[in-house]
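Engineer: Let's see this in three dimensions:
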Amino acid sequence: MPLRPKVSDIPKIRGALKFYRVFAYVTGIMLLLLVLEMILKYTPIDREIYLGGPTGFLALVPWNPIDPRSLSGINLSTGILIAHGWLYVVYLISDFRLWSLMRWPFSRFIQIALGGVVPFLSFIVEHFISRRAARELADLDSRAAAEVHH
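Structural biologist: Predicted coordinates:
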């Protein structure tokens, strides 16, 4: 018999679900920005995104892998890489929290985690996981109500 979430965890599950949903979208958006950054840098476009400096407020400047400090301003391309990495870690934490409270099989944890690796997949995974969690939460609510009335 598969494990079921605990009735006492209902408030924690609601919070974990909101946290997961927010970070699924944040991770999805950051992954799309990362793909854009990679296209700009590693294709014949050969540019990085800079904020400020002599090239203007927001500019695409030639990528210089030999001396990356040759330009002034903030390298948003590097910022996107770093932010995506750390936000994916937060996404994994949100994944783990929801997964553990819902007491799902480990394979579901892996499915959710992979949602933050493939562009657009986090939006799709979020849709299905949120629906599943909401459905199971409704069942849990009805089970809690039945326990109160007995």
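Engineer: Going by C-alpha atoms from here, please, whenever you check contacts or count neighbours.
Structural biologist: Will do.
Engineer: what's the residue nearest the centre of the chain in contact with, if anything?
Structural biologist: Nearest to the mean C-alpha position of the chain, by Cα atoms, centre = their mean, lies Thr27 at 2.8 Å. Residues counted as contacts of Thr27 (Cα atoms under 8 Å, 6 or more residues apart in numbering) are His84, Leu87, Tyr88, Tyr91, Gly116, Ser122.
Engineer: ok, now Phe109?
Structural biologist: Listed by Cα under 8 Å, 6+ apart, the contact set of Phe109 reads Asp95, Phe96, Trp99.
Engineer: Out of those, which is nearest to His127?
Structural biologist: Set against His127, the nearest of the contacts of Phe109 by Cα to Cα is Asp95 (13.6 Å).
Engineer: Report whether the expected contact of that closest one with Val22 is present.
Structural biologist: No: using Cα atoms under 8 Å, Asp95 is not in contact with Val22; the gap is 11.2 Å.
Engineer: Another sequence for comparison is provided below:
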Amino acid sequence: MTSQQQVHPERQKRVSTALTFFTVAATITGIFLVILVIRMILEYIVGMEMPDWATLVAQAHGLAYMVYLLSILNLAPKARWSVGKWFTTALAGVIPFFSFWMEIKRRNEVKQMFQLS
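Structural biologist: Got it, this is the predicted structure:
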């Protein structure tokens, strides 16, 4: 689909909804990932003893990552992503700071392709 073609409003709505779900899931996953990395640095490099509730951060990231994967499975077919885009976007949810960059990149691509405001 080229950017000159007009996108049907109903399709724009479906893609926009999927993109919003993806953006929220990616942001939450990225935040938990950064918290997890900070926790690991404090525990393993600094040697700081972490309280028991800190282990819940890893579990929360795992749950957020599963929701993130669901958001990709929702958005990717609607946006007609290639397998490479699916894979790199899914991988971004487990690499610190790459997740934020990838979310911004994919959001801008989809907005431009589907003429979303």
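Engineer: Need the TM-score between these chains.
Structural biologist: Here the TM-score for the pair of chains, by TM-score structural alignment, normalised by the length of structure 2, is 0.85; 110 aligned residues with a Cα RMSD of 1.9 Å.
Engineer: Just the strands from structure 1, written as ranges.
Structural biologist: Assigned by DSSP state E, structure 1 shows strands spanning 47-51, 58-62, 74-75.
Engineer: what's the average distance of the top helix by length along structure 1 to structure 2?
Structural biologist: Counting residues, the longest helix in structure 1 under DSSP state H turns out to be helix 10-42. By mean Cα distance after the TM-score superposition for structure 1, the fitted helix 10-42 of structure 1 averages 1.0 Å away from its aligned residues in structure 2.
Engineer: Stretch 78-92 of structure 1 too?
Structural biologist: Averaged over the aligned pairs, stretch 78-92 of structure 1 sits 0.5 Å from structure 2 after superposition, using mean Cα distance after the TM-score superposition for structure 1.
Engineer: quick one: stretch 31-48 of structure 2 to chain centroid distance?
Structural biologist: Taking the mean of its C-alpha atoms, stretch 31-48 of structure 2 sits 21 Å from the chain's own mean (Cα atoms, centre = their mean, to the nearest Å).
Engineer: And for stretch 134-150 of structure 1?
Structural biologist: For stretch 134-150 of structure 1 - counting by Cα atoms, centre = their mean - the centre lies 29 Å from the chain centre.
Engineer: and it, which residues are buried?
Structural biologist: Leu137, Leu140 (16 or more other Cα atoms under 10 Å).
Engineer: same deal with stretch 39-52 of structure 1?
Structural biologist: Leu40, Lys41, Arg47, Glu48, Ile49, Tyr50, Leu51.
Engineer: Who are the contact partners of the counterpart of the third one in structure 2?
Structural biologist: In structure 2, the residue equivalent to Arg47 of structure 1 is Glu49, according to TM-score structural alignment. Residues near Glu49 of structure 2 by Cα under 8 Å, 6+ apart: Leu42, Glu43.
Engineer: before we move on, back to that, out of the contacts of Phe109 of structure 1, which comes closest to Ala59 of structure 1?
Structural biologist: Nearest member of those to Ala59 of structure 1, counting by Cα to Cα, is Asp95, at 35.6 Å.
Engineer: Please consider this matter closed, and thank you.
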